[in-house]
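Visitor: Sequence and predicted structure below; questions after.
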Amino acid sequence: MSVQQENPAFATIDKLNVIYEAGLDGQGRPVIVLCACQLPNPDVMDYDTVLAHVLTKLDTLTESEYVLAFFASPAYYRPSWMWLLKVYRALDRKYKKNLKALYVVHLEGAFRYIFDFANRLMSPKFAEKLFYISHLENLDPILPLRNLNLPQPVIDYELQLPSVNASSSTATVDKRRGTTGFGSTGKYGTRRNTTEVAMAFGRTLDDLAEIDRITGVNIGEDYIPPVLCLMIEHLRQHGMDQEGIFRKSPSSVEFKQVKHALNKRIPVDLKNYDIHISSNLVKTFVKELPVPLLTSRDVHCLDKATVRQERVGQMQGVISRLPRYERNVLQYVLCFLGEVADHSDVNSMTINNLAILFAPNLIHHQPASATDQFTTQEEALKRANIYLTELQNSIDCLQWMILEHRALFSTDKSLNK
């Protein structure tokens, strides 16, 4: 890609500080910082121009060995998959060879899917350069924070995270404060030092039913977790005509705050928050279920079914074998997604779009084995191709299930024909 430094749009992009140099690491190599929170609105700024600007910056900074720190959260805008593929192709061997370490910090949301996929493609040699960092205090001994000139949204995001070791003694907390400035009265402000005990997300439906039973909720055969009902009913009332519902991302800070409150069973009035917080919490709820609603193996029940009646019968068999609470939630979610699709002329969420967004969350795939080692790029690409095929099968299956949800859960045999 030919890039001209005098491009007038570069001056505007440069002010956003998407990418900048931040001194040297302990081995004297330039440190380049890239912040997702600084990415512009793609509806306003052409991302091809952003890429050209980034490459221009890299050309001046990567003539020799360098390290890159990517701060993935908060991210207000998500680049398209096609643009990310274009970025990958534009980064030729020069950039990859001289890159000696890539630190990915605060990996959440959309960028987690991107890196999950990238892990299946990258060579073992490049994977050795990649490090995931969950907290700034873990990064500080490697790349001193005082040199990074981090934007305020990154600092705010860090402050609302649970501590690395919330159960540590006071001495440990003091030590952390002394080295990184993130204790209870640290350099960047006050930070929680309490461990979050989840009472909504990441718990099995049996666990949630028991918690609700203890707190006085009447648990019947048709039990659905009240927290899921709260979010979906809010979306039914206020989000059905919202353009891009389930596609757009909310503020990461507010999302974490609401999720934390719900996990503590603290009453939350969702009307006081961006509607996209509720939609993303629904996706998060089903994704974090320890017992999945469906798996990629369940999807294969449709492989040999060619006619509608047979397909419905095969999937009904899968559904009948689900635990009762998982069966309830699956029916509840599919019915709701069907309602969302009924408003697609306004919200742009067709059944296909909903399936693309929900399949990775609702249908769990077998994770790659820790012993999987790819000795060649060809092997990595082959594994990635298998994953993409499985993902597409899941999307196709979920699209069909949303369309057929009434027949799948009906006892009226005439609906299956």
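Guide: Yep, it's here.
Visitor: make it CA atoms for all contacts and neighbour counts henceforth
Guide: Will do.
Visitor: Surely residue 50 and residue 13 touch.
Guide: Yes. Using CA atoms under 8 Å, residue 50 is in contact with residue 13, at 6.8 Å.
Visitor: Below is an additional structure, to be compared with the one above:
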Amino acid sequence: MEQYVAMDYSLVYLHYGFSSQNRPPVKWLIQAYRGFDRNFKKNLKALYLVHPTNFVEITLKIFKPIIRHDAQLLRNDNPLATSLNPYSAFLVSRSGEPKPGYIYTDGSKPNKTTYSPHQVFGVSLEHIKANNGGNPIPQVLDDCVVYIRQHFLVGPLDSEGLFRRSARTILVQAAQQTYNEGSRVKFENFDDPHLPAVLIKTFFRELSEPVLTYELYDEVLKVHNFTPTMQIESARDLISSRLPEDNYRLLKYLMEFLQEVSAHAASNKMTDYNLGIVFGPNLLWSKFANLASFAAVGQITTFIQLLISNFDDIFVK
């Protein structure tokens, strides 16, 4: 489990079927919780409770006001101090849809029609390009890539677990806010490759549409069934012929960088396979969240691995 909780993760809890006869006692749950190390607790970003009972719903409501904010642990003079929302907890009904009235978060949803011109997280590529001199590659992505490339892909600095290990959530959110306000973060002040690495993943994950587009979702999944040679040919057609130009430029920029990262796998342990696992869910997801979309994660991972390991044969324009 440690390899999964070393980075941001979500937890799905299926409550259906539990009763007083078969559920574990509270004492056991407390002991199990105490046995988890820090990564299990600090990297949990979302908790999904499927088929909760009324008791579970009421319990969440009671404990919500006393959930600790990580921001309270920061000193006031921290240069990136900002408020932090508590972990989100979603109660999922039997229909499979989240209950809108039971989304526990202190953050208000932004108005999608009133984005700041400087905003780069949670917006579309069209918005970024329109406010970035026609360039779909935002400043934050360039800053992160340049910093990691110059400081952690050359020289003796240790970058093991790059893109797998998590950065402090409070710093990630503050850095996002900084770039959304049109300013830049000086990563040299932190001497930590994991902050810019997490920002890269977060940028792609929060795009209004995945960089590989909803339109190509089904086509990407089909590549998994082809022979190795046909996989490359099919991927080349999807990426270099059918992917929109702005998406192509952005994806090519990222894949070229990830190819460099995998070339240093002896020191950072990030092979093209590991990078596929980390980046797959951030580069392509279904428009509809269902069991089939969860089952497709492995196929998406394989496709991203294919793009990294065959970069020169696939990105041909």
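Guide: Arrived safely. Quick caveat, the model's predicted, so the values are computed rather than measured.
Visitor: The stretch 201-317 of structure 2: helices as residue ranges?
Guide: Ranges of helices in the stretch 201-317 of structure 2, per DSSP state H, counting those that start in this stretch, are 217-223, 228-237, 245-263, 265-268, 272-283, 291-295, 297-309, 311-314.
Visitor: so where does residue 90 of structure 2 fall, helix or strand?
Guide: Element membership for residue 90 of structure 2 (DSSP states H and E) is strand 88-92.
Visitor: Please work out which residues of structure 1 line up with that strand.
Guide: On structure 1, no counterpart of strand 88-92 of structure 2 exists by TM-score structural alignment.
Visitor: Tell me which residue of structure 2 lines up with residue 276 of structure 1.
Guide: In structure 2, the residue matched to residue 276 of structure 1 (TM-score structural alignment) is residue 194.
Visitor: burial of residue 64 of structure 2, as a residue count?
Guide: Neighbourhood size, residue 64 of structure 2 [other CA atoms under 10 Å]: 14.
Visitor: Residue 91 of structure 2 - how many residues pack around it?
Guide: 25.
Visitor: Kindly report the same for the one 10 residues further on.
Guide: The local packing count at residue 101 of structure 2 equals 8, with neighbours defined by other CA under 10 Å.
Visitor: Just confirm it is within a strand.
Guide: Yes. Under DSSP: H, G, I helix; E, B strand; the rest coil, residue 101 of structure 2 sits within a strand.
Visitor: counterpart of it in structure 1?
Guide: In structure 1, residue 101 of structure 2 lands on no residue (TM-score structural alignment).
Visitor: Let me see the residues that make contact with the strand holding residue 90 of structure 2.
Guide: 45-52, 57, 98-99, 102-105 (CA atoms under 8 Å, 6 or more residues apart in numbering).
Visitor: what's the answer for stretch 228-243 of structure 1, then?
Guide: Outside stretch 228-243 of structure 1, the residues that touch it by CA under 8 Å, 6+ apart are 245, 270-271, 275, 278-279, 281-282, 285, 336, 340, 343, 346-349.
Visitor: can you rerun that using 6 Å?
Guide: 278, 340, 346-347 (CA atoms under 6 Å, 6 or more residues apart in numbering).
Visitor: gap between the closest residue in space to the match of residue 276 of structure 1 that isn't next to it in sequence and residue 261 of structure 2?
Guide: In this structure, residue 194 of structure 2 finds its nearest non-sequential neighbour in residue 167, 5.5 Å apart by CA to CA, 6 or more residues apart in numbering. For residue 167 of structure 2, the distance to residue 261 of structure 2 (CA to CA, to the nearest Å) stands at 18 Å.
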